[in-house]
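1. fold the following for me, if possible:
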Amino acid sequence: MESIVTVQQAVTAFEPWLEPTDAELEVIEQEMPVIEAEVDLLDVQISLLDRPASELGTRRLRRAAHKVLAARAALANQAGMGDAA
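-> Sure thing, here's the model as predicted:
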């Protein structure tokens, strides 16, 4: 019977290639406003799951969805300008 410890060591062993590169970290940093807006939208959606529909809830949801769209548009515009430069 094989020991599970050897498999665990192989899985959790540190390998430099497992770390994100500087370029990947930069892309994540550029996408952070979109990620944060999507998290905010998800928070609003979760908070509205167990409540009856209300005008305030509808506004909060619409505002969060608009924030996601604006962040995505800003990222797309930023990427488009980066390609042109």
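2. from now on I want contacts and neighbour counts done on CA atoms only, so please keep to that.
-> OK.
3. so how far is the helix ranked longest in the chain from its chain's centroid?
-> Taking DSSP state H as the assignment, the helix of the chain that covers the most residues is helix 55-84. Offset of helix 55-84 from its chain centre (C-alpha atoms, centre = their mean, to the nearest Å): 13 Å.
4. would you mark the buried spots in it?
-> The neighbour-count check on helix 55-84 (16 or more other C-alpha atoms under 10 Å) flags Gly57, Arg60, Leu61, Ala64, Ala65, Lys67, Val68, Ala71, Arg72, Leu75 as buried.
5. one more, for comparison:
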Amino acid sequence: MRTHLAPVTTEPTAADLAAIEAEWPLIAAELDLLDAEITLLYAEDHGGPTVLDWRRLRRAEARVTRAATEMTARTDPRRAA
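-> The predicted structure is shown next:
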């Protein structure tokens, strides 16, 4: 049985938009990581990943870690130094 979703009639609030804005660096970093992982998967069809492909993956992983750490430090007052 398929249920139909009700149309969304409300706009995001200023608080919703602020939350998205605060999380955006982490979201962008995760998208870059996903893109690097997809590149590695497709590289297998073309002789394997290159050194640059692996470097891109490592940098994307590091960026996600930094963004998550920064976001946690901003939102968790116990972790603020």
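6. where does the TM-score land?
-> After superposition, the two chains reach a TM-score (TM-score structural alignment, normalised by the length of the second structure) of 0.74; 73 aligned residues with a C-alpha RMSD of 2.5 Å.
7. in the second structure, which residue is most central in space?
-> Glu30 (2.2 Å; C-alpha atoms, centre = their mean).
8. quick check: it touching Arg66?
-> No: the pair Glu30 of the second structure and Arg66 fails to qualify as a contact (C-alpha atoms under 8 Å) at a distance of 11.1 Å.
9. before we move on, back to that, how about the residue nearest to the centre of the second structure, what's its partner in the first structure?
-> Mapped onto the first structure by TM-score structural alignment, Glu30 of the second structure lines up with Glu38.
10. coming back round to it: nearest residue to the residue nearest to the centre of the second structure in space, please, no chain neighbours.
-> Val64 (6.0 Å; C-alpha to C-alpha, 6 or more residues apart in numbering).
11. that neighbour and Pro7 of the second structure, how far apart?
-> 34 Å (C-alpha to C-alpha, to the nearest Å).
12. got the buried residues for the lengthiest helix in the second structure?
-> Longest helix in the second structure by number of residues (criterion: DSSP H): helix 14-43. Across helix 14-43 of the second structure, burial judged by 16+ other C-alpha under 10 Å covers Pro25, Leu26, Ile27, Ala29, Glu30, Asp32, Leu33, Ala36, Glu37, Thr39, Leu40.
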